[in-house]
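Participant: predicted model and sequence below, questions to follow.
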Amino acid sequence: MRLRSLSKNLLVRVLVAIVLGVVVGLFLPEWFARVFMTFNGIFSQFLGFLIPLIIVGLVTPAIADLGRGAGKWLAVTAAIAYGSTIFAGLLAFLVAKSTYPWLLGGERTVNGLENPEDHALSGYFEITMPPVFDVMTALVLAFCLGVGITLIKGNVLHDGLSELRTIVMRVVEKVIIPLLPVYIFGMFLSLTMNGQIVLVITTFLRVVILAFIMTIVILVIQYCIAGLVAHRNPFVMLKNMAPAYATALGTASSAATIPVTLACTKKNGVDDRVAGFTIPLCATIHLSGSTMKIVLFSLAIMTISGMPISTGQYIGFIFLLGVTMVAAPGVPGGAIMAAVGILQSTLGFDETAVGLMIATYVAIDSFGTACNVTGDGAIASVMDRLLRGKDGTLRNAPVETAA
């Protein structure tokens, strides 16, 4: 990879920001550090203002598009993708609940995130940007509008919301994503100067290792189920999907990996028409790996900060997260940006917790993407089997979607 391309890579810029934040925080004077705290305060306010608009701008047309698609097979594919995403989230929740007491044992007693307002540096001034409406209002509005569009004739509202989605995506791509490294630098600078950085690094290294293991476990489960349905060897199917996994590791983009995922899926015996329909669709709506990572890291933050973890509340969060993932923008770190709203509204995450979520998520973004796209092949195999009659011939095949 050329140096210029490397410098534009979000992962590289985030990692550089983390390292610089830790190193510079050891000697930077407090008066200068407060400049970055001022920026972080303004950026956080703008992000909070933008989150409800992101939800309406992305979720509404996503629901409307699903309703206007290829009929019942699109609904079946979406239901399987959503179920797979929810399963990954619930599995991650169970694993975290059973392992964190000893994996992160005693961490919450360390001076750190339990009262971040007592330790954090403050900015020189604040700019308040109240959102137009809160996150739950945005979700309800998105559902109502999205479902309503599928029930009426005409394209005016649908086209208008599609343009709103384009605007929101441009803001995310041109403003939020480029400024994220500066925001993360300021956050790790603050953590270092407040003596919290050792807690953060030691804790999240363990969670990263657990996330890698969980990625393999989820893929094995998905392909065992797919192999059972399709009457194929699941491990041979997984082996055939290896090029798609490797490509996703390099691109951190489900969309960019679609051609490779298609080729690998067809190698598993999936009909061209079924693969051409399910793979582009699942690249947008199936984010099991991303959901797993968000669950693991959010529970880690709640554990080390001493936040109460209610099983009922968190399961509700997972189901909301699954819906939000359907509309996650197709940019690096897009899934976590779409999830920020419900992290704040449902789990009560503050600015420090959100910043840690963004940093840790982006740092291993490609592994979640690789899990997502490889799992798409399992869903395609299931759909291929469901679309075949008793004689094995394909019936009522859906029309291929645009990649």
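Facilitator: Good, I have the coordinates. Numbering: from 1, shown residues only.
Participant: please count neighbours and contacts with C-alpha atoms only from this point.
Facilitator: Will do.
Participant: which residue would you name as the spatial centre of the chain?
Facilitator: residue 335 (2.8 Å; Cα atoms, centre = their mean).
Participant: just say helix, strand or coil for that one.
Facilitator: Here residue 335 takes the helix state, with states given by DSSP: H, G, I helix; E, B strand; the rest coil.
Participant: second structure for comparison follows:
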Amino acid sequence: MKKMKIGLLPRILIAMALGIAGGMVSPEMPVRVFVTFNGLFSEFLGFLIPLIIVGLVTPAIADIGREAGRLLVVTALLAYGATVCSGLLSYGVSEAVFPSLISDQIEWTSINEAKQQEPYFTVSITPPMAVMTSLVMAFTLGLGIAYQGTATLKNVFTEFRQIITKTIQVVVLPLLPIYIFGIFFNMTHSGEVFRVLSVFVKIIGVIFVMHVVLLLLQYAVAGLLTHRNPLRLLMRMMPAYFTALGTQSSAATIPVTLRQTIANGVGEGIAGFVVPLCATIHLSGSTLKIVACAMALMMMQHIDYDMQGMIGFILMLGITMVAAPGVPGGAIMAALGILQSMLGFDQQSLALMIALYIAMDSFGTACNVTGDGALALIIDRWFGRRGAVTG
């Protein structure tokens, strides 16, 4: 009999459900086993991410040819514009809705840092380079190959892309559901999921609705430009969305985002360039969440703000997000500096900001990676249809 094959999306959903259910009743030892596995897998992902960027972006730029420089600028501007627009949307909705939801009676002292289980052992795998270093290297080499027409180097990176692709297919994708199970297993066992989220449930609800609205707007624009059904395009990206819910990392979700973007009809060359790039520079969901969390905390703690100051903060935040590493919570860590310098957050406010952000980190990341697919559709409409990409 033919074996029934379970797709990636059902496996991710099953892993999430089992992690939450198991975490409520499991003793300590199984949790530590999966924490150990997740630590090893995270180290491997951290090692692999720069190689993924170099292996996919470099040959993608080389394949695109002399339009690569223009493509890079247009993609970066589009990603920045989308990030800023999401921040402005978040500011407007927060200003209108939060005052009626926020109560001064919230006891901030009830938010305690959850103590999660420690792994049995750890193995440190140093990445060959930083994420930003790999991006700069990919741009430099890709543009150089494209303009010089260096056939030897192009063949080397084409074969390197095949190695990276095979590694993703054989190692990363099969282990992702186990990794996601371990994340939810540990968080539920520690009590972090319920204790932290219960304090901010109303704010989280509004932010989640804003994420949905943002994705609908992004895919409405992509659908309008490509003359395709935006809801079908969005639904096809759901495996990437749910993968990001577990990994909490745009960079770690690149393999799934890339696969679903190509399934949406984006050329492989454009997808191989836009998806890894946008995983680092396009953080609409994270920006929306940071702005909303900052607005909520300023209202709760009666910190003064005005429209002009918030717009300046959003414009700077869009640039700062590029420095966010591809790890869970990286965006808020990158934003702490301007939260302090531009909005006047003290150490207590920063600690509360981290608690509120981390409680729903995965939803912002899921919005980021799903939005990457919309940007790829737009870029493919502008560049891919001109024959710049083959295959």
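Facilitator: The structure has been received and is ready for your questions. Keep in mind the model is a prediction, meaning the values are calculated, not measured.
Participant: structure 1: which residue goes with residue 311 of structure 2?
Facilitator: Taking TM-score structural alignment, residue 311 of structure 2 has residue 315 as its aligned residue in structure 1.
Participant: again but with residue 223 of structure 2, I slipped
Facilitator: Alignment note (TM-score structural alignment): residue 223 of structure 2 maps to residue 227 of structure 1.
Participant: which SSE is its match in?
Facilitator: helix 197-230 (DSSP states H and E).
Participant: could you pull out the helices for the stretch 201-350 of structure 1?
Facilitator: 234-240, 242-251, 258-267, 272-285, 288-304, 311-326, 334-347 (DSSP state H, counting those that start in this stretch).
Participant: just the stretch 51-200 of structure 2 next, same as before
Facilitator: Listed in chain order, the helices of the stretch 51-200 of structure 2 (DSSP H, counting those that start in this stretch) span 68-101, 131-148, 151-167, 173-190, 192-199.
Participant: relative to residue 10 of structure 2, which of these is closest?
Facilitator: Closest to residue 10 of structure 2 of those, according to Cα to Cα: helix 173-190, at 9.6 Å.
Participant: check which helices and strands that closest one sits against.
Facilitator: Packing partners of helix 173-190 of structure 2 (3 or more Cα pairs under 8 Å, 6 or more residues apart in numbering; DSSP states H and E): helix 8-25, helix 28-64, helix 238-247.
Participant: including mean neighbour count and distance to residue 177 of structure 2, could those go into CSV?
Facilitator: Formatted as CSV, those follow (neighbours: other Cα atoms under 10 Å; distance: least, Cα to Cα, whole Å):
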stretch, mean neighbour count, distance to residue 177 of structure 2
helix 8-25, 18, 5
helix 28-64, 22, 11
helix 238-247, 26, 8
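Participant: before we move on, the earlier item: now render the helices of the stretch 201-350 of structure 1 as a markdown table, adding distance to residue 102 of structure 1.
Facilitator: Below are the helices of the stretch 201-350 of structure 1 laid out as a markdown table (distance: least, Cα to Cα, whole Å):
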| stretch | distance to residue 102 of structure 1 |
| --- | --- |
| helix 234-240 | 32 |
| helix 242-251 | 30 |
| helix 258-267 | 38 |
| helix 272-285 | 34 |
| helix 288-304 | 11 |
| helix 311-326 | 19 |
| helix 334-347 | 23 |
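Participant: about what we covered before: can you check what angle separates the helix holding residue 227 of structure 1 from helix 288-304?
Facilitator: For helix 197-230 of structure 1 against helix 288-304, the angle by axes from the mean of the first three to the mean of the last three Cα atoms, to 10 degrees is 140 degrees.
Participant: what are the buried residues along helix 197-230 of structure 1?
Facilitator: Neighbour-count burial for helix 197-230 of structure 1 flags 197, 199-200, 203-204, 207-208, 210-212, 214-215, 218-220, 222-227, 229-230 (criterion: 16 or more other Cα atoms under 10 Å).
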